[in-house]
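S.K.: quick one, fold the following:
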Amino acid sequence: MTLMAGNILEGTVVNITNFGAFVEVEGKTGLVHISEVADSFVKDIRQHLKEQDKVKVKVISIDDNGKISLSIKQANPQRKSVKPAEIDWTAEKKKQNSESFEDIMSKFLKDSEDRMQDVKKNQDFKSKSRKNFG
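M.R.: Next up, the predicted model:
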């Protein structure tokens, strides 16, 4: 099979760097950028790949200079499109409608007053400790 964008091939990891892995496919070497190794965030590529690993890669592109861009995550046929979570918005509205505006405001004011008291206590404690050391 020839190297063309979109082809999925098997290759061998020949070198690993901080920014990606070089994979040999059909006698040529291409780069799998660290962002194309896995679906999740990859901080250290060496936790995912080792030299001489056999990997399935997809050819993303081949530029005019012959540089080959590869992807491991796009070659994985088990990738599933992630559906957004289903949210029952009617339950949220019912929950909001059960409390009146006044109830919500009184809770907010109580929480605000409690927080302000905590801040004042903390400030008083700091000012007293400064007087003792100053």
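S.K.: every contact and neighbour count from this point should use C-alpha atoms.
M.R.: Noted.
S.K.: if I look at residue 79, how far off is residue 73?
M.R.: Distance of residue 79 to residue 73, computed by CA to CA, to the nearest Å: 8 Å.
S.K.: more crowded one of those two?
M.R.: residue 73 (19 against 10; other CA atoms under 10 Å).
S.K.: so who does that one touch?
M.R.: Counting by CA atoms under 8 Å, 6 or more residues apart in numbering, residue 73 makes contact with 36-39, 57, 79.
S.K.: can you pick the most crowded of these?
M.R.: Going by other CA under 10 Å, residue 57 tops these with 27 neighbours.
S.K.: residues contacting that one?
M.R.: Per CA under 8 Å, 6+ apart, neighbours of residue 57: 8-11, 70-76.
S.K.: could you also give me the structure for this second sequence? I'd like to compare it with the first:
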Amino acid sequence: MAIEVGNVFEGRVTGVKPFGAFVALPEGGTGMVHISEVSNEFVQDIAAVLHIGDTVKVQVINVAPDGKIALSIKRLLPPPPRQPREGRGPAGGARPGAPRPGGPREGGHFGAGRGGNGRPPREGGRGPARDSAPRVWQPKAPVHSDNMSFEDMMSRFKSQSEEKMADLDHETNNRRGGGYAPRGRGGRR
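M.R.: As a prediction, the model looks like this:
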């Protein structure tokens, strides 16, 4: 049988190095089993698993143009049993509507980030250097509401809310590098 990718052979270990083991094949060739292809378990010291003279069953996983043959022992082993994940039901999946472990995820893959756009923050981005702390909206000192009517309190709340939204829009446009007026509040749709 020719030495081709996918073929299975029984060979003898002829050498053991820290990175893998050399195996003599019946066809006269020699291949190497990399330490990562020895077992489904993590192997720290290959000399504790394989010894010179051991007979092993190997599968050819690559034949390089220069004649080097890559072999695998673990591809012929049964797959390891899957460990159930913690916090999961017997079916292995989360219940629909159940809260995610670690809380809800907001803002896409990278979280809310600086721009809330799901992208990671840029390193050394364009424009002027920014302060180390991001700018955070601070409310103005509260006005005593002892004698304020409900309408006055609502009016003040609306005014503060509009200020905050204008600051957020301004910050968002600055991050995008845009010089355009945002559509929406007070503008055409």
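S.K.: number of nearby residues for residue 16 of structure 1?
M.R.: 18.
S.K.: quick one: which helix or strand includes it?
M.R.: Element membership for residue 16 of structure 1, per DSSP states H and E: strand 8-17.
S.K.: can you spell out which helices and strands pack onto the helix or strand following that strand?
M.R.: Per DSSP H and E, strand 8-17 of structure 1 leads on to strand 20-25 as the next helix or strand towards the C-terminus. Strand 20-25 of structure 1 is packed against strand 8-17, strand 28-33, with contacts defined by 3 or more CA pairs under 8 Å, 6 or more residues apart in numbering; DSSP states H and E.
S.K.: how far out from the middle of the chain is strand 20-25 of structure 1?
M.R.: Offset of strand 20-25 of structure 1 from its chain centre (CA atoms, centre = their mean, to the nearest Å): 23 Å.
S.K.: identify the residues contacting that strand?
M.R.: 9-16, 29-35, 37, 45.
S.K.: which among these count as buried?
M.R.: By neighbour count, with 16 or more other CA atoms under 10 Å, those hold 9, 11-16, 29-35, 37, 45 as buried.
S.K.: sorry, back to before: residues contacting the strand holding residue 16 of structure 1, please?
M.R.: 21-26, 45-46, 49-59, 75.
S.K.: quick one: that strand to structure 2 mean distance?
M.R.: Compared with structure 2 after fitting, strand 8-17 of structure 1 has a mean deviation of 0.4 Å; criterion: mean CA distance after the TM-score superposition for structure 1.
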